[in-house]
Structures are given as C-alpha cells and as structure tokens.
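[1] structure for this input, please:
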Amino acid sequence: MQDFRKLLVWRSAHELAVMAIRHTARVPRGNAELISQLRRSTASIGANIAEGAQRNTPAQFAQFLGIALASLAESHNHLLLLRDARLMSREHSDEMLAIVDRLRLMLLNLQLRVRANAAKSPGHRAEYKHPPRTTLIPEP
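    Just a heads-up that it's a prediction; the model follows:
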C-alpha cells in the first residue's frame, strides 16, 4: 500500500478532474447529462488509482489501473463530443485532451510495471487467459 497522493499519475488525473469541473461551468444547461458524465468519468480515474494503490497486492493495483484507463477512454470520448459540438472552447478541450494523452501513457506504463512486480511477488499464481473471442459476421 502506498500514499496515492504521491503518485504523479494520480496528480495528473486529479488535475484533469478539476479542469473538467471548471471548464464545464459555462456549458449551456441543456447539456447537463453530458457534463455530469464527463465530471464523473474524470473523477473516476483518480478514484480508481487511489483505491488500487491501497490494495494489498500488485495484481489488484494493476486491475484498478485498468479500470482507470477505461474511465479515461470514456472521458476522452466525452471531451471530443463537447469539442466537436462546440460546447467547450477549443482552447479548453485541447488543453484537457493533451492531459488525456499524457495520462494514458502514464497509466499504461505504470500498469506494465505493476504487473511485472505482481509476477515477481511470492505466491503469485499465473492467471488464466481466456482465448480471444471471435465473432462470425455473416457475409451478405
């Protein structure tokens, strides 16, 4: 377990969540649901990093980093939608999208390092990997 506030990746996630709150304060009211989704998804990134950092094993931490990555992808989607619908200024959206790109790399790198540590930890059991699913699409 570690203090999540010392993690640079958590600080970047926190910065993104604060920006989401500040930069969406002036978005027209008819878009409250989209704004709410963006705020929740950005807050979820840091929350999952924090929760994972408090878990007992590196494997559990890596799992929460994966959830944070999923929340980051959701946030990315919402930001693109707000930008393309011109509900957020280009300046604010570009600033936030740059943080999204940087944060994705930070999360992926940390997840790789944590997984490597999990594989080295005593008592580690190899996880079963399900074979990839294939979906057959009928040809026209």
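[2] contacts, neighbours, all on C-alpha from now
    Noted.
[3] just the element for the nearest residue to residue 28 once chain neighbours are set aside, please.
    Nearest residue to residue 28 in three dimensions, chain neighbours excluded: residue 87, at 7.5 Å (Cα to Cα, 6 or more residues apart in numbering). Residue 87 is part of no helix or strand, with elements assigned from DSSP states H and E.
[4] list the helices and strands the strand or helix carrying residue 95 packs on?
    Remark: residue 95 resides in helix 90-120, with elements defined by DSSP H and E. Counting contacts by 3 or more Cα pairs under 8 Å, 6 or more residues apart in numbering; DSSP states H and E, the secondary-structure elements packed against helix 90-120 are helix 8-23, helix 58-84.
[5] between the ones you listed, which one is closest to residue 50.
    For residue 50, the closest of these is helix 8-23, at 7.2 Å, according to Cα to Cα.
[6] list of residues touching that closest one?
    By Cα atoms under 8 Å, 6 or more residues apart in numbering, the list of residues contacting helix 8-23 from outside reads 4-5, 38-39, 42-43, 45-46, 49-50, 88, 92, 96, 99-100, 103, 106-107.
[7] next, the second sequence, to be compared with the first:
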Amino acid sequence: MRDYKKLEVWKKAHELNLFVYLHFLPKFPKSEQFDLLSQTKRASYSIALNIVEGSGRFTEKDFAHFLDMALGSAHELEYCSLLSRDLTYIDQEFYQQINQFINEVKAMLIGLIKKLRG
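    Below you'll find the model as predicted:
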C-alpha cells in the first residue's frame, strides 16, 4: 500500500481537479448543469479518485489497473474540454491551458503505468 498524498501524479491530478472546479465548471451555462458539466466534473474527480483507490491495493498489477482507469478519465476530460471549446463555452486560450494541464497528468500516469508494468 502507498500513501497517495506522496505521489506526484496524485498531487498533479488534485491540482487539475481544483482547476476544473474553480475555473472550468463556472464557464458552463446553466443549461448544461446536468449534462456536460456533470460529466466533466465526474471525469475530473475520477482521475484523482482512481489514483487513490489504486494506491490502496496490494499489488503493482492492481495499482496499474486503477491508473489505467485514471488515464481513461483524463482522456474523457480532454474530450469534454474540446467539446466545450467547440460549443464556445471556453475560448481557445483557456482550452490550451486546460489541455496542457490534462496532458501533463496523462504523461505522468503513462510513465507510472510503464514503470509498474516494467
């Protein structure tokens, strides 16, 4: 078992989640409250939650499995931001900012997954 709070990838995913909650979600119109906004929120916190859940597992294989799910959620969040841009909820500059943040988390997840599967 690992202390997830010591994992750099969890720290970055937590920062991303806070960024989504504080800066991205408020940009959605009220009409999206139960649709894209809700899906974006779930994808965002699912990244960190899967890292937390996986860190509580005893085997590297189990941990890697949860990191795979976190990576899937990161891809989902990436698409939510793309769709939000195309629907003009966010501008290109904000899209590039959040997309860079998401890509950093994805790269960290991929690196850790590769390390665990060595």
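[8] what's the TM-score once they're superposed?
    Once superposed, the chains reach a TM-score of 0.92 (TM-score structural alignment, normalised by the length of the second structure), with 116 aligned residues with a Cα RMSD of 1.1 Å.
[9] any buried residues in the helix holding residue 95 of the first structure, and which?
    Buried residues in helix 90-120 of the first structure, defined by neighbour count with 16 or more other Cα atoms under 10 Å: 92-93, 96-97, 99-100, 103-104, 106-107, 110-111, 114-115, 118-119.
[10] returning to what we had before: just name the most buried of the helices and strands packed on helix 90-120 of the first structure.
    Scoring these by mean neighbour count under mean count of other Cα atoms under 10 Å gives helix 58-84 as the most buried, with a mean of 20.
[11] in the second structure, what stretch matches that helix?
    Residues 60-86 of the second structure are where helix 58-84 of the first structure aligns, with TM-score structural alignment as the criterion.
[12] so what's the residue count around residue 88 of the second structure?
    Residue 88 of the second structure has 12 neighbouring residues, counting by other Cα atoms under 10 Å.
[13] straight-line length of stretch 22-29 of the first structure, end to end?
    This stretch, stretch 22-29 of the first structure, spans 15 Å end to end (Cα to Cα, to the nearest Å).
[14] let me fix that: stretch 2-14 of the first structure
    Its first and final residues considered, stretch 2-14 of the first structure spans 17 Å by Cα to Cα.
[15] again, but for stretch 88-95 of the second structure
    Across stretch 88-95 of the second structure, the straight-line distance between its terminal residues is 10 Å, by Cα to Cα.
[16] residue in the first structure matching residue 116 of the second structure?
    In the first structure, residue 116 of the second structure lines up with residue 114, judged by TM-score structural alignment.
[17] pretty sure its match is in contact with residue 59, am I right?
    Yes: Residue 114 of the first structure is within contact range of residue 59, at 7.2 Å (criterion: Cα atoms under 8 Å).
[18] what's the mean distance for the match of helix 58-84 of the first structure versus the first structure?
    Averaged over the aligned pairs, stretch 60-86 of the second structure sits 0.6 Å from the first structure after superposition, using mean Cα distance after the TM-score superposition for the first structure.
[19] how close does residue 36 of the first structure get to residue 16 of the first structure?
    As defined by Cα to Cα, residue 36 of the first structure lies at a distance of 14 Å from residue 16 of the first structure.
[20] over to residue 75 of the first structure?
    In this structure, residue 75 of the first structure and residue 16 of the first structure are 10 Å apart, going by Cα to Cα.
[21] now do the shared contacts for those two.
    Contact criterion Cα under 8 Å, 6+ apart; residues bridging residue 75 of the first structure and residue 16 by contacting each: residue 42.
[22] hang on, the earlier thing: any chance of TSV for the helices and strands packed on helix 90-120 of the first structure, columns distance to residue 29 of the first structure?
    Below are these laid out as TSV (distance: least, Cα to Cα, whole Å):
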stretch	distance to residue 29 of the first structure
helix 8-23	14
helix 58-84	13
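[23] so which of the ones you listed gets nearest residue 31 of the first structure?
    The closest of those to residue 31 of the first structure is helix 58-84. By Cα to Cα, the value is 9.4 Å.
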